[in-house]
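Student: No letters, just coordinates:
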């Protein structure tokens, strides 16, 4: 049994962490922090977690006694607390962007923060870094868009069968966080699809940096906000550079992800559905269609709060402590 702390437990990702860990046989939640809701019961903020008897606490990092801490904190905030947690012999899974980049200049350019406490972290995408995660003290949980995009692109990049790649992703409103903004306010986002940060979104460089370890493709990325609560649908467009078939591509994906517990390869032409992965830690990848111009189209679907955040974070924790990888996160999606 390991002791778990969650810093920033009142947000959507904090709530999902609490949901999964509450059912984990190897963990005990000893701290769930929130300045705003200090002293209040968890269910006052997360009404579906009424069987959790713990309360929010306004704790400093040095007041937490845990084996692992999840930092579900804003970008720029994690770097101020993660080093202290590590110095106090706690492992950390950070859900912010503060430690995702190998290139600090890229992080500082796209996030606008000076990295004041650089610490070596392992990028927490289990499908590519499983063995490194097992030995890590600090895991940088991937961004939600990059998770769906990287998984959709990896096999074709690794096999060098396409030229440059264009990624079109559409995310549910929960990806904007628990605090409403003008863009996520219901009357403004309902009945509409809105591209944003069209060529400058901070997740574009993250996708590019991680895929560059497998191939030399240039990657262009544009996100969209769609009027659903959960989910990211990613459509990847690329042009093949050799004479291959759709079925060949699909078989390549099946081989690449063989044995991966949370990646499902659909049939050729089958389109992933957000409802099929909603609430789950699964990624569905499908399409594999090639048009008459040699354009290959691949699509992936994930839940942005689970595989794109908290579920993946728990997966990383399971690897770090030698637990069964799928423990507490191996549920199917909520369709319809």
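Tutor: Yes, it's here. It should be emphasised that the depicted structure is a prediction, and the values quoted were computed from it without experimental measurement.

Student: C-alpha from now on. contacts and neighbour counts both.
Tutor: Fine.

Student: can you map out the strands along the stretch 201-336 of the chain?
Tutor: 219-225, 232-240, 263-268, 283-290, 295-302 (DSSP state E, counting those that start in this stretch).

Student: right, so these: which one is the most enclosed?
Tutor: Ranked by mean neighbour count, these are led by strand 295-302 with a mean of 27 (mean count of other Cα atoms under 10 Å).

Student: So what's the gap between that strand and the chain middle?
Tutor: Distance of strand 295-302 from the chain centroid (Cα atoms, centre = their mean, to the nearest Å) equals 17 Å.

Student: hey, where'd the helices end up in the stretch 201-336 of the chain?
Tutor: Assigned by DSSP state H, counting those that start in this stretch, the helices in the stretch 201-336 of the chain fall at 203-211, 246-256, 274-277, 311-320.

Student: which secondary structure elements does the shortest one contact?
Tutor: Just to be clear, that refers to helix 274-277. Packing partners of helix 274-277 (3 or more Cα pairs under 8 Å, 6 or more residues apart in numbering; DSSP states H and E): strand 295-302.

Student: Now do the strand it packs on: which elements does it pack against?
Tutor: Contact analysis of strand 295-302 by 3+ Cα pairs under 8 Å, 6+ apart lists helix 144-158, strand 232-240, helix 274-277, strand 283-290 as its packing neighbours.

Student: how many neighbours does residue 179 have?
Tutor: By other Cα atoms under 10 Å, 10 other residues sit near residue 179.

Student: repeat for residue 111
Tutor: For residue 111, using other Cα under 10 Å, the count is 17.

Student: quick one, what contacts residue 300?
Tutor: Residues near residue 300 by Cα atoms under 8 Å, 6 or more residues apart in numbering: 148-149, 151-152, 232-235, 272, 283-286.

Student: Distance to residue 102 added to those, as TSV?
Tutor: Below are the contacts of residue 300 laid out as TSV (distance: Cα to Cα, whole Å):
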residue	distance to residue 102
148	20
149	18
151	19
152	21
232	25
233	26
234	24
235	26
272	31
283	25
284	28
285	27
286	30
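
Student: Turn the strands of the stretch 201-336 of the chain into CSV, columns for distance to residue 19.
Tutor: Below are the strands of the stretch 201-336 of the chain laid out as CSV (distance: least, Cα to Cα, whole Å):
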stretch, distance to residue 19
strand 219-225, 26
strand 232-240, 20
strand 263-268, 22
strand 283-290, 19
strand 295-302, 18
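
Student: In addition, the following structure is provided for comparison:
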């Protein structure tokens, strides 16, 4: 059994992570840290934890067991302070914020507006997308967990770019997320009456995840990828659906595209490519750690349309963190993770 602690335990991602970890056969939850609810029981905040072992929420900054594996579920900017001392003490760490996702910290500073104060630790961080960096994650002590929009988008595009099937310029990602993607905050824009029955775009045209998607796809494909990313807020609790448009290279057929996806995802336990012409829906993935991808080709325009779906709280955050945890500790990659969606 591996002792784990979660810092930032009462946000939606932290709570989802604790839910998954509580069912993991190789995990003992040691501490759950919450600045906002210290001293309360976890089930006082989330009643779904009532059947589980009683867990008291603790103040941040407390001591952890020497062998604790620590998950950071903190707002962007706070992990820059929290991660370095944990790593110095020898803890293995997975960070779920955006603070250590960039190879080039100048890009992070430009798009997040935060001075990067942990550049040494940033060089140690492995980008935790197991489909492409699983071998590196297995050897890592520090993993930076990709976010929901980025995971959904990169998995849709990486095989096509790596195989030279689409043009690296002019890519458009039209993505929609459930309201939990905004976090557990009291803000008018995310209240029930503002979101129910509504649908809107936001952060157009410079959402900060644009830069992360571009950097990772450029690294994977060894090309200078330039794209337009537009996020939208769906009136649902969870799930992401990204519709991606790209220009096909001459001579590329649906069979070529299928072969490219199979090359990279045939052995990936959580990334599934549907037969040509069948497109995924949120109910295919919500409740699971899966990413489902479907595509169609438009001969009239020379474009490919790719639809990629994930559960933003699972494969887009907490589930992928557990997937990385498994790899870092020698467990089977799928241990403790849901592989079948709720559907309803």
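Tutor: Looks like it arrived, so ask away. A quick note: this is a predicted structure, and the numbers were derived from the prediction, not measured.

Student: ok, now how distant is residue 83 of structure 2 from residue 57 of structure 2?
Tutor: Plainly put, residue 83 of structure 2 is 20 Å away from residue 57 of structure 2 if you go by Cα to Cα, to the nearest Å.

Student: make that residue 235 of structure 2, sorry
Tutor: Taken as Cα to Cα, the span from residue 235 of structure 2 to residue 57 of structure 2 is 31 Å.

Student: likewise residue 19 of structure 2?
Tutor: Taking Cα to Cα, one finds residue 19 of structure 2 at 15 Å from residue 57 of structure 2.

Student: Of those two, which one has the most company?
Tutor: Here residue 19 of structure 2 and residue 57 are compared on neighbour count by other Cα under 10 Å; more neighbours surround residue 57, at 25 against 15.

Student: what sits against the residue lying closest to the more buried one once chain neighbours are set aside?
Tutor: Using Cα to Cα, 6 or more residues apart in numbering and skipping the chain neighbours, the partner closest in space to residue 57 of structure 2 is residue 38 (4.9 Å). Neighbour list for residue 38 of structure 2: 56, 57, 58, 59 [criterion: Cα under 8 Å, 6+ apart].

Student: cool, and residue 265 of structure 2?
Tutor: 131, 271, 272, 273.

Student: That one matches what in structure 1?
Tutor: Structural alignment (TM-score structural alignment) places residue 265 of structure 2 against residue 257 in structure 1.

Student: can you check residue 213 of structure 2 too?
Tutor: Using TM-score structural alignment, the equivalent of residue 213 of structure 2 in structure 1 is residue 207.

Student: Also residue 279 of structure 2?
Tutor: Counting by TM-score structural alignment, residue 279 of structure 2 corresponds to residue 271 in structure 1.

Student: same thing with residue 291 of structure 2?
Tutor: With TM-score structural alignment as the criterion, residue 291 of structure 2 matches residue 283.

Student: Tell me who's in contact with its match.
Tutor: The neighbours of residue 283 of structure 1, taking Cα under 8 Å, 6+ apart as the test, are 148, 262, 263, 264, 277, 300, 301, 302, 303, 307.

Student: which ones are touching residue 174 of structure 2?
Tutor: Counting by Cα under 8 Å, 6+ apart, residue 174 of structure 2 makes contact with 229, 230, 231, 232, 242, 243, 244.

Student: what's the counterpart of it in structure 1?
Tutor: Superposed on structure 1 with TM-score structural alignment, residue 174 of structure 2 falls opposite residue 168.

Student: still on that earlier bit, between all of the contacts of residue 283 of structure 1, which two are separated the most?
Tutor: 264 and 303 (13.7 Å; Cα to Cα).

Student: what is in contact with these two at once?
Tutor: Common neighbours of residue 264 of structure 1 and residue 303 (Cα under 8 Å, 6+ apart) are 282, 283.

Student: Out of the contacts of residue 283 of structure 1, which comes closest to residue 315 of structure 1?
Tutor: Distances from residue 315 of structure 1 to the contacts of residue 283 of structure 1, taken as Cα to Cα, are shortest for residue 307 (9.0 Å).

Student: What is the equivalent residue in structure 2 for the closest one?
Tutor: In structure 2, the residue paired with residue 307 of structure 1 according to TM-score structural alignment is residue 315.

Student: start and end residues in structure 1 for stretch 135-154 of structure 2, please.
Tutor: Across structure 1, the stretch matching stretch 135-154 of structure 2 (TM-score structural alignment) is residues 131-150.

Student: for that stretch, the distance to its chain's centre please.
Tutor: In terms of Cα atoms, centre = their mean, the centre of stretch 131-150 of structure 1 is set 8 Å apart from its chain centre.

Student: With stretch 55-62 of structure 1 instead?
Tutor: Chain-centre distance of stretch 55-62 of structure 1: 25 Å, with Cα atoms, centre = their mean.

Student: Contacts for it next, please.
Tutor: 9, 31-35, 37-42, 81, 84-85, 88.

Student: can you do 6 Å?
Tutor: The contact list for stretch 55-62 of structure 1 (Cα atoms under 6 Å, 6 or more residues apart in numbering) reads 32, 33, 34, 35, 38, 39, 40, 41, 42.

Student: just to revisit the earlier point, could you single out the nearest of the contacts of residue 300 of structure 1 to residue 110 of structure 1?
Tutor: Using Cα to Cα, residue 149 is the member of the contacts of residue 300 of structure 1 that sits closest to residue 110 of structure 1, with 18.2 Å.

Student: so what's the closest residue in space to that closest one that isn't next to it in sequence up against?
Tutor: Using Cα to Cα, 6+ apart and skipping the chain neighbours, the partner closest in space to residue 149 of structure 1 is residue 234 (6.2 Å). By Cα under 6 Å, 6+ apart, the contact list for residue 234 of structure 1 reads 168, 169, 299, 300.

Student: Go again with 8 Å.
Tutor: Residues near residue 234 of structure 1 by Cα under 8 Å, 6+ apart: 148, 149, 152, 167, 168, 169, 170, 299, 300, 301.

Student: Perfect, I'm done here.
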